[in-house]
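S.K.: need a structure here:
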Amino acid sequence: MHLLVALDDSEPGWAALEFACTEHPDDELTVVHAVDPTDSGYGEVAHLGPSGLLERQREAAEELLAAAEDRAVDHGCSLETETIVGQPADAVVDYAATNEVDRIAVGSHGRTGFSRVLLGSVAERIARQAPVPVTIVR
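M.R.: Okay, here's the model as predicted:
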């Protein structure tokens, strides 16, 4: 089985990775992190412009995925990692559809408060749109 883990830097996201490593240690595991080019840049990085902001997001994604590889080793499992570009739910669903994924594991939420209500739940959108079963981990 090919299990796709959609990882963001949240506790539920890390719980999804731990679930994958403990429940599916012998399966093919791929961990993806989506960088969203439509995220606007405010604050100290706003001066970078769209291409600079996307590059900064890619660098942060590589650090996150390297940490995921380290955690996987701690659990005794191996995995592949990939940075994908797009709005997170759509990018994860597209990746699953084009890469022969059998199941998706995702954390229950990465955002909290008003932004979660306004933007909707990425996990919920993945579960509704995915062409394969989805496990939502808390």
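S.K.: switch to C-alpha atoms for all contacts and neighbour counts from now on
M.R.: Fine.
S.K.: leaving out the residues flanking it, which one is nearest to residue 134?
M.R.: residue 104 (4.7 Å; CA to CA, 6 or more residues apart in numbering).
S.K.: swap that for residue 78, please
M.R.: residue 72 (6.2 Å).
S.K.: quick one, what contacts that neighbour?
M.R.: Contacts for residue 72 (CA atoms under 8 Å, 6 or more residues apart in numbering) come out as 17, 18, 21, 78, 79.
S.K.: residues touching the residue nearest to residue 134, list them.
M.R.: 3, 4, 5, 6, 96, 132, 133, 134, 135 are the contacts of residue 104 under CA under 8 Å, 6+ apart.
S.K.: what secondary structure does the nearest residue to the last one once chain neighbours are set aside sit in?
M.R.: Counting by CA to CA, 6+ apart, the nearest residue to residue 135 once its immediate chain neighbours are dropped is residue 105, at 4.7 Å. At residue 105, secondary structure determined by DSSP: H, G, I helix; E, B strand; the rest coil is strand.
S.K.: now the other sequence, so there's something to compare against:
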Amino acid sequence: MTTSVLVPMTYGPLSEHALRHALETYPDSEVTVLHVVDFRTSDRGPGGWGDEPSEWSDWLEGARDHADELFEHAREVAAEYDREVRTESTVGEDARMIVEYAEREDPDVIVMGSHDRSAPARFLLGSVADHVARRSPVPVLLVK
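M.R.: Prediction:
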């Protein structure tokens, strides 16, 4: 029986689709929405800071505020199913942080969109979903 589901989310439509799929498919499970702030792929702009430490801090604060907006949307989606979701954020490389979270928290399954990056980003950085599926210690359900 599935009791815990991890849904890594970005700002793309496939992430919302994955969340909806998790809420429908696992109605009695605790769902955790994880957002990774990855400076390499953030919609807040890769880099986005200069040489001053305060610029990094400002960028990171903005990225976390933006993640809070994503979490609010996730809670609104969950409310449509009369559900609640836990939210977690972390900073690092998308795929590695998702796998590390799964190793640490041991969800029963990860439900994620098959890809939300543009084709050039997938070519340069690889598919997060592919990386997670290959390295995850738990089953991964990819949603298209």
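S.K.: what helices and strands are in contact with the longest strand along structure 1?
M.R.: Longest strand of structure 1, by residue count under DSSP state E: strand 28-35. Applying 3 or more CA pairs under 8 Å, 6 or more residues apart in numbering; DSSP states H and E, we find strand 28-35 of structure 1 packed against strand 2-6, helix 49-74, strand 80-85, helix 88-98.
S.K.: deepest-packed of those, please.
M.R.: Counting by mean count of other CA atoms under 10 Å, strand 2-6 has the highest mean neighbour count of these, with a mean of 24.
S.K.: residue 10 of structure 1 pairs with which position in structure 2?
M.R.: Using TM-score structural alignment as the criterion, the counterpart of residue 10 of structure 1 in structure 2 is residue 12.
S.K.: quick one: contacts for the nearest residue to its match once chain neighbours are set aside?
M.R.: Spatial nearest neighbour of residue 12 of structure 2, chain neighbours left out: residue 116 (5.6 Å); criterion: CA to CA, 6+ apart. Contacts for residue 116 of structure 2 (CA under 8 Å, 6+ apart) come out as 10, 12, 13, 14, 15.
S.K.: select only the buried ones of the residues you listed in PyMOL?
M.R.: Those of the contacts of residue 116 of structure 2 that count as buried under 16 or more other CA atoms under 10 Å are selected in PyMOL with:
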select buried, resi 10+14+15
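S.K.: I'd like the contacts of residue 116 of structure 2 written out as TSV, with distance to residue 56 of structure 2 and secondary structure added.
M.R.: Below are the contacts of residue 116 of structure 2 laid out as TSV (distance: CA to CA, whole Å; DSSP: H, G, I helix; E, B strand; the rest coil):
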residue	distance to residue 56 of structure 2	secondary structure
10	21	coil
12	24	coil
13	28	helix
14	29	helix
15	27	helix
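S.K.: just the contacts of residue 116 of structure 2 now: which is nearest residue 47 of structure 2?
M.R.: residue 10 (17.7 Å; CA to CA).
S.K.: ok, that closest one - contacts?
M.R.: By CA under 8 Å, 6+ apart, the neighbours of residue 10 of structure 2 are 35, 36, 70, 116.
S.K.: cool, and residue 61 of structure 1?
M.R.: 33, 34, 35, 83.
S.K.: quick one: map it onto structure 2.
M.R.: Using TM-score structural alignment, residue 61 of structure 1 lines up with residue 67 in structure 2.
S.K.: no further questions, thank you.
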